[in-house]
Each structure stands twice: as structure tokens, then as C-alpha cells.
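> Just the structure for this:
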Amino acid sequence: MRTIKGPAIFLAQFIGESAPFNSLEGLAEWAAKQGYKGIQIPTNTPSIFDLQAAADSDEYCNQVRGVLDAVGVEITELSTHIQGQLLAVHPAYDELFAPFAPEAVRGDRIATQQWAAGQLKLAAQASRRLGLTAHATFSGALAWPYLYPWPQRPVGLIETAFSELGKRWRPVLDQFDEAGVDLCFELHPGEDLHDGASFERFLKEVNGHRRCNILFDPSHFVLQQLDYLAFIDKWRDRIKMFHVKDAEFRPTADQGVYGGYEGWVNRAGRFRSIGDGQVDFKAIFSKLTQYGFDGWAVLEWECCIKSPEAGAREGAGLIAGHIIDATQKSFDDFAGVQLSTQDAARILGVG
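Sure thing, here's the model as predicted:
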């Protein structure tokens, strides 16, 4: 068994216009003061992290490492959640997702898709230069508007959507394979890959590609009412990243999983700061340790009640408290005896 690394924190929700949240150096120093050993970096904010420079330049990567080394943190992974989303957008969402893309490609579906594919290629190259082994992203969605089968879905609609999704992602997966980096899809509502069944369907489309892996975030399983512990048992070999995010699901007489179009505070299912929701992190850390997961435990803050500063401050200690120092020996080794094949046969009466 191996010991999970951490605590670490995903920076996406903390980037802002004021210091210390407006520079990588400031964010890293702030994270270190909260007790974090690693930071997961989004790649859609060039003022924080220049993806193009990281893909092209060892000098830039060394500069980034130097900034982080100075405050005692390291990069856990890079993230292309936004760019991955834009690789596959259903026309119903074109206008809503348009602000995620550069102005030069907005309104042009093909150009946006090509830009996103280029960004993902850069992310593979940057991850390799930085010596990272895993990368976080979203799958995008072509079939999501048809999640509920009413009106009845035409035969072949979902199959066509996943076939196209596979075509778009296969070359990206190959690029990450060349870089020696696992591409980890965060299974997330709004994405075509949002649960085990949809991930399995996609995995078949990419011929079981060895770089097609999972970012495990139990909060999304709570909101979908899935068994996140059984999910670890089934998909442990594909889980290469871990977001530590809490959630709660409290159905009422008026709403359940779908939420009745309510805002986050008033939904039956809502994200919470770690320790304030229903996720059994003790069991999760135990299972991941049992199965040899040695990646990072990365806090993602998305609470609709508690402030981000409080969530981050409390989260470091809570994650550290859940990390299990994995044993390298069996508790009953002291009573062990050596037995020859002949002795075993004799004891069993089969010799």
C-alpha cells in the first residue's frame, strides 16, 4: 500500500483581482500558510499560469518551480476543465459557453473546438515539462440535453454522440500518452461523462485507452445519489486523481435530484465545505489507501454557505487528518511461521 499525498488545493475558485490571489506567487504563499503542500493549477488564466510558455519552455517551467519551491509547495496537476468543456458543446449551449473561449473564435463552433484541442495538446506538453503524471479536465457534452428520455430518444442518438466524442478525444489521449501523462476526466453533471455508466460507454469508444482515467470527486456522486464507495471498488484502476469536496442531499416534499431550478442554497443537493456535508471521507481515504492510490488529495472549495477563506483554512487540517500512513507490514506478522510444501501437505493430510 501507499500513502496518499497532501494536502493540496485547487486554485480555480481562489483566483481574484487583489493580492495575494492575483499572482501565482501570492497564491502559492497563501496556500502554504494554510498548510497545503501542493497546488492544482487551472490553465485558462495566463496572468497566473502561461500554458503556452509552459508547453514551449523549460526555462519558464523552471521559473515556476523556483517560485513554488521558495514557499514550500509543488504543482500536483494542471487543469483544463474549461478547454475540455469546449471540445464538445451542444448547439443549445453555444451562447452560454461562448464567454469561455477567446474572442477570436467566439461564435464559430469549429474554430472553438480546434482552439480547445490545441489547448489540450499544450497541456500535455506542459505537464511533461513539469514532470507531472496526471491532468484534470472535463469531457464536454453533446448528449447532455437528452439526459432524460422524454421525448423518447431516437435510436442511435446517444451512440452517435459518444462516437463523435470518442473521435474528438482519441488524438488528445494519444498526445497525453506520448507525454506520459494520465488524462483524468472529472465525472460531473453537465458533462457527457458524469457517472460510471457514461464513462464506461466512452471508454469503449476510445478502445480502453490507457490514458483515459478518472478524477474522483465524491460530491458529484452524492448529488446524483450514487454509491461512491462501490465506485472506488469497481474503478480503482482508473482513478488517478482525487478532489476532496463535500456535499449533502436532503430531499424534500418539493424537490430531489433535479433541484426544481432553485439556486444552490435552496437545492436539495448542494456542495459544502469539507466536514460540513455527508461524504464519508474516512471510508474514502481508507479505500483509496487500500487500493494503492498514491496521488494527491486536493481540496476543491465550492460551498454555498461557508466563505472560501474559511473553507481553505479548515480544509488543510481536515485532509491531513484523513491521510493514512500506509502500513508496510501485516499486523499479525509477529505470529507468522515458515512452512515447507511438505509440512503443509502433512498438516492437511494430503501428503
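> Could you use CA atoms for every contact and neighbour count after this?
Noted.
> tell me the contacts of residue 224?
residue 257 (CA atoms under 8 Å, 6 or more residues apart in numbering).
> The stretch 201-350 of the chain: helices as residue ranges?
Applying DSSP state H, counting those that start in this stretch to the stretch 201-350 of the chain gives helices spanning 218-224, 228-235, 281-290, 308-322, 341-348.
> With distance to residue 98 as extra columns, can I get the ones you listed in TSV?
Output for the helices of the stretch 201-350 of the chain, formatted as TSV (distance: least, CA to CA, whole Å):
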stretch	distance to residue 98
helix 218-224	25
helix 228-235	33
helix 281-290	36
helix 308-322	27
helix 341-348	69
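> among those, which is the most enclosed?
Highest mean neighbour count of the helices of the stretch 201-350 of the chain: helix 218-224, a mean of 23 (counted as mean count of other CA atoms under 10 Å).
> distance between that helix and the chain's centre?
13 Å (CA atoms, centre = their mean, to the nearest Å).
> mind checking how far the residue nearest the centre of the chain is from residue 103?
Centrality entry for the chain: nearest residue to the mean C-alpha point is residue 215, 3.2 Å, by CA atoms, centre = their mean. As judged by CA to CA, to the nearest Å, residue 215 and residue 103 stand 30 Å apart.
> for residue 75, same thing?
Applying CA to CA, the value for residue 75 to residue 103 is 29 Å.
> go on, residue 27?
27 Å.
> out of these two, which sits in the busier spot?
residue 27 (21 against 10; other CA atoms under 10 Å).
> OK, contacts around the more buried one?
11, 15, 20-21.
> can you list the residues you listed in TSV and add distance to residue 95?
Formatted as TSV, the contacts of residue 27 follow (distance: CA to CA, whole Å):
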residue	distance to residue 95
11	26
15	24
20	33
21	29
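> Here is a second sequence; please produce its structure as well for comparison:
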Amino acid sequence: MRTIKGPAIFLAQFAGDNAPYNSLDTIADWVAGMGYKGIQIPSWDGRLFDLDKAAESQTYCDEVKGLLADKGLEITELSTHLQGQLVAVHPAYDAQFDGFAPAAVHGNPKARQAWAVDQVKKAALASRRLGLTAHPSFSGALAWPYIYPWPQRPAGLVEDAFDELARRWKPILDVFDENGVDLAFEIHPGEDLHDGVTFEMFLDRVGGHARCNMLFDPSHYVLQQLDYLAHIDIYHERIKCFHVKDAEFNPTGRSGVYGGYQGWVDRPGRFRSLGDGQVDFGAIFSKMAQYDFAGWAVLEWECALKHPEQGAAEGAPFIDAHIIRVTEHAFDDFAAGGADRELNKRIMGID
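Prediction:
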């Protein structure tokens, strides 16, 4: 067994235009000062990272790693959540998702998709140059508007959507394979890959691709009332990334899973800072240790109530307290009597 690495933090929710959040150098000082040992970098944020340069320049990647090493930090993964989202966009969301892409491709879904595919492929190259072995992203969605079967879906609509999703992602997965990096889709509402069933539908269509894997984030399972502990039992071999994020679900007589179009504060299901929600992290970290998870425990902070700086400060000690230093010996080794095959035979009455 291996001890999970951490604590680490995803920078996406903290990057901004004001110091210390507006450069990799200064935001790294900030997170290191709170006790984090790793950072997950949003590859789309040019204030922190230049993905185009990283895909081409080993020197640039070495410089970034050196900058962070001087502060006692490592890169856990790069992230292409926003670019991955744009690999597959239903027309109903075109206007909203244009904001994830450069202005030059706004209003042009085909050009936007081509840009996104190129970005995710570049992330595979950059990850290899940085010595990383896993990469989180979103799958995008073509079938999501039809999540509830009313009106009745036309026959084959979901199957055709997943066929097309696989067609778009298979060449990308091949690039990740060429670079020795696992692509970990965050299983997330709003994506076609939003639970175990949909992940399996996709995995089957990409031929069980070895690089098609998962990011495990229990908060998204709380909000859709999925058994997140059993999920680890089922999919542990495919879980390559881990977001440590809390959530709660408190249904009422007026609203449940769908939330009634309410804002985050008023929804029955809402994200919370670590320790403020309902996720059983003790059980999760135990299962991750049991199944020999080799990656990082990465805080993704989102909370409807708490200030992000407080959430970040509380996150490092929370994760550190939950990381299990795995044992090298069985707890009852003190009582071991040594190996004696003849004794074993006598105990069982074997001549």
C-alpha cells in the first residue's frame, strides 16, 4: 500500500487579478504558507501558466517546476476542465460556453471545438514534460439537456450522443497514451459522464481505453444521492485523481435533488467547505488507502457560505489529518509464531 500524497489545492477558484492570486510565484507562496505541498494548475489561466509554451518547451516546464520546488511545492496535475467542456457542447449552451474560449472563436462552434481539442492534446504533452502521470478534465455533453426522459426521447438519441462523444475523445485519449498520461474525467452533473452508468457507456465506446479514467469528487455524488463509497469499490482501478470537496443534501417538502432553480445558498444540495458538510472523509481516505491510490488529495474549494480564504486555510490541516500513513506491518505481527509447515500440518491433523 502507498500513502496518499498531500495536502494539495486546486488553484482555479482562487486565481484573480489582485496579488497574491495573479501570478504563479505569489499564489505559490500563499498556498505554501498554509501548509500545502502540491498545486493543481488550471491550464487555461494565463496569469498562472502558459500551456502553449509548456507543450513545446522543456526549459519552461523545468523552470516552473524549479520555481515551485524552491517553495516546497509540486505540481499534482494540470487541469483542462474548461477546454474539455468545449470538446462537446450542445447547441443550447453555445452562448454560455463561448466565454470559456478565446474571442476569435466565439459564435463558431466548430472552430471553438477545434481549439479545445488542440488545447487538451497540448496538455498531454505538457504533462509529460512536467513528469505528471494524470490529468483531470471534463467530458463535455451532447445528451445532458435530455437527462430527464420527458418528453420521451427519440429512440437512439442517447446512444448516438455517446457514439459521437467517443468519436471526439478517442484521438485525444490516444495522444495521452502516447505521452504516458492518464486522462481522468471528473464525474460531474452537466457532463455526459456524470455517474458510473454513463462512464461505463463511454468507456465501452472507446474500447475500454487504458487512459480513460476518473476524477473522484464525492461532493457531486452527495448532490445526486449516489453511494460514493460503493463507487470507490467499483471503480478504484480507474480512479486516478481525487478532489477533496464537501457537500450536503437536505431535502425539504418544497425542493429536492433538482433544486427548484434556486441559488446555491437555498438549494437542498450545496457545496460546503471541508468539515462543514456530510461527506464521510474518514471512510473515503480509508478506501483510498485500501485500494492503493497513488495520487494526490487535492482540495477543490467551493462553498455557498464560507469565505474562500478561510476555506483554503482550513483545508490543508483537514486533509493532512485524514491522510493515512499506511502500515508496513500487520497489527498482530507481535504474536506471529514464524513459519513452520510441519506445525501447520499437526494443527490440521494432516499426516
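> I'd like to know how many residues surround the residue nearest to residue 74 of structure 2 when sequence neighbours are not counted.
Leaving aside its sequence neighbours, residue 74 of structure 2 sits nearest to residue 38 (CA to CA, 6 or more residues apart in numbering; 4.6 Å). When counting by other CA under 10 Å, one arrives at 27 neighbours for residue 38 of structure 2.
> Any idea how far apart the tips of stretch 203-214 of structure 1 sit?
End-to-end distance for stretch 203-214 of structure 1: 11 Å, by CA to CA.
> Mean per-residue distance, the helix or strand encompassing residue 63 of structure 2 versus structure 1.
Element membership for residue 63 of structure 2 (DSSP states H and E) is helix 58-69. Helix 58-69 of structure 2, aligned to structure 1 and superposed, deviates on average by 1.1 Å (mean CA distance after the TM-score superposition for structure 1).
> Pretty sure residue 85 of structure 1 sits against residue 120.
No - assessed by CA atoms under 8 Å, residue 85 of structure 1 is found out of contact with residue 120, at 10.9 Å.
> Neighbour count: these two, which is higher?
Using other CA under 10 Å as the criterion, residue 85 of structure 1 and residue 120 rank with residue 120 on top: 28 against 21.
> Contact partners for residue 289 of structure 2?
Taking CA under 8 Å, 6+ apart, we find residue 289 of structure 2 in contact with 1-4, 324, 326.
> what does residue 80 of structure 1 give?
Counting by CA under 8 Å, 6+ apart, residue 80 of structure 1 touches 42-44, 119-120, 123, 135-138.
> do that again at 6 Å, thanks
Residues in contact with residue 80 of structure 1 (CA atoms under 6 Å, 6 or more residues apart in numbering) are 43, 137.
> and residue 77 of structure 1, that's in a strand?
Yes - according to DSSP: H, G, I helix; E, B strand; the rest coil, the state of residue 77 of structure 1 is that of a strand.
> Which of the helices or strands spans the nearest residue to it once chain neighbours are set aside?
Once flanking residues are discounted, residue 77 of structure 1 sits nearest to residue 40: 5.1 Å by CA to CA, 6+ apart. Element membership of residue 40 of structure 1 [criterion: DSSP H and E] is strand 38-42.
> Identify each buried residue in that strand, please.
By 16 or more other CA atoms under 10 Å, the buried positions in strand 38-42 of structure 1 come out as 38-42.
> got it, and stretch 28-44 of structure 2?
Using 16+ other CA under 10 Å as the test for burial, stretch 28-44 of structure 2 gives 28-32, 35-44.
> Looking at the residues you listed, which is nearest residue 60 of structure 2?
Minimum distance to residue 60 of structure 2 across the buried residues of stretch 28-44 of structure 2 is 14.1 Å, recorded for residue 43 (CA to CA).
> Who are the contact partners of the closest one?
Counting by CA under 6 Å, 6+ apart, residue 43 of structure 2 has contacts 51, 78-80.
> One more pass at 8 Å, please.
49-51, 78-80, 123.
> and which of the residues you listed is nearest to residue 107 of structure 2?
residue 80 (21.1 Å).
> Quick one: map that closest one onto structure 1.
Aligned counterpart of residue 80 of structure 2 in structure 1: residue 80 (TM-score structural alignment).
> Would you check how far apart that match and residue 42 of structure 1 are?
To residue 42 of structure 1, residue 80 of structure 1 is 6 Å away according to CA to CA.
> what does residue 275 of structure 1 give?
Taken as CA to CA, the span from residue 275 of structure 1 to residue 42 of structure 1 is 25 Å.
> Residue 92 of structure 1 too?
Per CA to CA, residue 92 of structure 1 is found 26 Å from residue 42 of structure 1.
> before we move on, the earlier item: which one among the buried residues of stretch 28-44 of structure 2 gets closest to residue 227 of structure 2?
residue 40 (26.2 Å).
> related to what we said a few turns ago, ok, now which ones touch the residue nearest to residue 77 of structure 1?
Residues near residue 40 of structure 1 by CA under 8 Å, 6+ apart: 8-11, 75-79, 298.
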